[in-house]
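S.K.: The following block contains a protein sequence and its predicted model.
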Amino acid sequence: MYQKSHLYSPSLKNLNTFAIDVTAKKIIFVKTIQSLIVTVQHCKCTHTPYIILGEGSNILFLENYAGVVIINRIKGMKITDKNKFWLLHILSGEKWHDVVKYTLKCNIFGLENLALIPGCIGSAAIQNIGAYGLEFKDICLYVDMLCLKSYKIHRIDVNSCEFSYRSSIFKHKYNIDCFIIAVGIKLTKKWTPIIFPLLNVNYNTQIKNLTPYKIFSEICKIRTKNLPNPKKIGNAGSFFKNPIITKQQANKMLSLYNLPCYPQENGLIKISGGWLIQKYRFKNINIGDAAIHKKKKLILINKKNATANEIINLAIIIHNGIMRKFNIFLEPEVDFIGIKGKVHPSKIFKS
């Protein structure tokens, strides 16, 4: 049943990886689809705003939230053994990294390149998470979505998910009154390592001896060494996306700089946003406790008690600087949450 209101406003500091100290009217943890539906129905009947979070790993609360924050803890996994494939049906409240570790333990391979990515399964689909040569879309079979108007579950085939770089149909068309219940993942039993340049540092003479466990271990070492641990330093991973530009823009940049470029399937070119920030030389700007991470320049960090305003002001300085120097728009990767819900980036960053 829906919980009664408390007289205090509970803090969200431990429920968002940026560790922003804001409050909500109420926080409710849900462990079943039915309890989620009951909670949403009550919010709608009382005209109370609500948002649904997993680990809070890709958001920035801009201020205190005037509604109910629903924390998804709907967990479970079913593994089906086929002749040539493993089929995984995973409920959206499962932590992504826990699933990676569990499949390895079961000798089911194919997720190891996505080790140590924070967040839950539902967020993996929304963001189309990716790292070291693999994206969620490459292993996704379907996404089960609950419509929060009809309360019916619809299965969205991978080809209809409109996956692209850190984006999907769930971030746009289905970002309101929709909730991801589960995802389907398909992993081949004929395992082939996905070799990413960083992995070749230690294994360029031993590729034939690579195992999923070695790749998992190496990626965990790389991420632990280079990326800030949200449990120790508040952050939401990459604050900005790596820009994707036209070949003409890339050629112009390459005539001036030795710029890392990555051709995309659609003929466009992805360039390193971290390189742009490094090249600009922002001189380790700090605004209060908001700062640029020393190793990964796309990551903004909360060193201790940064406010949302401090992080936003730092982000605007970076965004405007890159626009002035390179004429490239840095698009934020994080979602912004205002007093009643999501705030479009255009309200913060000017093109």
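M.R.: Done, it's in.
S.K.: okay, CA-based contacts and neighbour counts for the rest of this
M.R.: Noted.
S.K.: What segments of the stretch 201-350 of the chain are helices?
M.R.: In the stretch 201-350 of the chain, the segments counted as helices under DSSP state H, counting those that start in this stretch are 212-226, 247-254, 273-280, 308-326.
S.K.: okay if I get those helices as a markdown table plus distance to Gln127 and mean neighbour count?
M.R.: Formatted as a markdown table, these follow (distance: least, CA to CA, whole Å; neighbours: other CA atoms under 10 Å):
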| stretch | distance to Gln127 | mean neighbour count |
| --- | --- | --- |
| helix 212-226 | 19 | 15 |
| helix 247-254 | 25 | 14 |
| helix 273-280 | 18 | 18 |
| helix 308-326 | 20 | 17 |
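S.K.: mind putting the ones you listed in JSON lines, distance to Leu104 included?
M.R.: Formatted as JSON lines, those follow (distance: least, CA to CA, whole Å):
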{"stretch": "helix 212-226", "distance to Leu104": "7"}
{"stretch": "helix 247-254", "distance to Leu104": "39"}
{"stretch": "helix 273-280", "distance to Leu104": "31"}
{"stretch": "helix 308-326", "distance to Leu104": "37"}
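S.K.: try this one side by side with the last:
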Amino acid sequence: MKRILFIIILFTSCQEEISLELNQARDKLVVEGSIEPGFPPYVILTKNQGYFSKIDTNTYSNLFVKDAIITVSYTENNVTEVIELTTEVTDLLGSDTIVIYTVKLDEYDFINGLDNYNFSKIGRTYNLNIYWRGDSITAQTTIPEPTPLDSIWVEKSEFGEFDFESEIRAWYSDPAGVQNNLLTKTKLVSYSENDSLECKSIDKEDFFLQLLDCGTDILIDGESFEFPIPKLDNGFPIGNYRATHYEECENGDSVLINKEIVLIKFCQIDEESMRFWRGVVRQAGFNSNPFTEPLNLPSNIDGGLGVWTGFSPTYYNVPIVQDTTIFYQYDPKFEDIL
């Protein structure tokens, strides 16, 4: 019996070390390109990362591609116009790490950033061409007609713990008979944080727009309705916007926290772009579930990954003041469209 037990222990304690040699994925470009009426196009390029790739402090800085050759073109009345995008503007915008390709500094007034760039117009189809390390990456997108919101207003949050927590609501009339692909982005152009040790308010702002939602109007064609339907898990952030209020400091005093100001970008996009951005929204929702697998996002990039999008936006500057209604559109500058 002892001999049998010894043999069992001997075999069960033997472990063979297995080393898997995984093929290294070939570098592919990930494209985030954008063009909208009145502004020069811009492109951000990164390299894809393998699923099991090591991530360290150098990963982020080495992610962005700085040595690509990029052109954008359109053809109208049998005449083709081509522009080249460079990285000259990156330093001007104060971006330490993110590399942005757009037109040269002498081709557009980035300081004032007005929407007077005639290359980019509604109804045109734009071709993106990227040359990088012997590869050619192409994409095509169209800038559709815009569909503005009827109105926007701010109200006390239904789910907020405090009275100053607010929701942004909107009314939208969907044009009937055509497929409208809708995308919404926002960013906080002004907000404050409480330095409770110093008992003072620190003013801040976001640099990039954040994607909120994207989808098609198939189920709402031709209807007028209020949105978003209040939900805690998607749509506009519920209870995340703050009106002017006081916050307590560690020494027992109070400090005034100014109202937030929100920039809303409400867009029409073409169908291929919509499929990509809708996939991003769905992926963000799935990420809250640890048992779901990552999705392969649709792409309109031939030879790479990502998306080249023609946006047809309307912008709204919304101060978080409860019971305030906004009817007028906001005229953005270049830094607002990023």
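M.R.: Yep, it's here. Fair warning: this is a prediction, and the values are worked out from it, not measured in the lab.
S.K.: Send over the TM-score of the superposed chains.
M.R.: Scored against TM-score structural alignment, normalised by the length of the second structure, the superposed chains reach a TM-score of 0.29; 156 aligned residues with a CA RMSD of 6.2 Å.
S.K.: hang on, the earlier thing: the helices of the stretch 201-350 of the first structure: which one's closest to Val201 of the first structure?
M.R.: helix 212-226 (10.2 Å; CA to CA).
S.K.: which helices and strands does that closest one pack with?
M.R.: Contact partners of helix 212-226 of the first structure among helices and strands, from 3 or more CA pairs under 8 Å, 6 or more residues apart in numbering; DSSP states H and E: none.
S.K.: related to what we said a few turns ago, to Cys140 of the first structure, which of the helices of the stretch 201-350 of the first structure lies closest?
M.R.: Using CA to CA, the nearest of the helices of the stretch 201-350 of the first structure to Cys140 of the first structure is helix 212-226, at 18.9 Å.
S.K.: I figured Ile299 of the first structure hits Asn235, correct?
M.R.: Yes - applying CA atoms under 8 Å, one finds Ile299 of the first structure in contact with Asn235, separated by 7.1 Å.
S.K.: Give me the more crowded residue out of those two.
M.R.: More neighbours surround Asn235 than the other of Ile299 of the first structure and Asn235, with 28 against 19 (other CA atoms under 10 Å).
S.K.: quick one: the more buried one and Ile292 touch, right?
M.R.: No - using CA under 8 Å, Asn235 of the first structure is not in contact with Ile292; the gap is 10.2 Å.
S.K.: shared neighbours, these two?
M.R.: Each of 299-301 lies in contact with both Asn235 of the first structure and Ile292 under the rule CA atoms under 8 Å, 6 or more residues apart in numbering.
S.K.: Let me know the closest of these to Asp98 of the first structure.
M.R.: Nearest to Asp98 of the first structure, judged by CA to CA, of those is Ile299 at 23.3 Å.
S.K.: How much space separates the closest residue to that closest one other than its chain neighbours from Lys214 of the first structure?
M.R.: In this structure, Ile299 of the first structure finds its nearest non-sequential neighbour in Ser238, 4.5 Å apart by CA to CA, 6 or more residues apart in numbering. According to CA to CA, to the nearest Å, Ser238 of the first structure stands 25 Å off from Lys214 of the first structure.
S.K.: Please apply the same query to Ile244 of the first structure.
M.R.: Plainly put, Ile244 of the first structure is 32 Å away from Lys214 of the first structure if you go by CA to CA.
S.K.: same check, this time on Phe326 of the first structure
M.R.: Taking CA to CA, one finds Phe326 of the first structure at 39 Å from Lys214 of the first structure.
S.K.: The residue lying closest to Asp157 of the first structure once chain neighbours are set aside: neighbour count?
M.R.: Distances taken as CA to CA, 6+ apart put Tyr142 closest to Asp157 of the first structure, at 4.5 Å, once the chain neighbours are dropped. For Tyr142 of the first structure, the neighbour count with other CA under 10 Å is 21.
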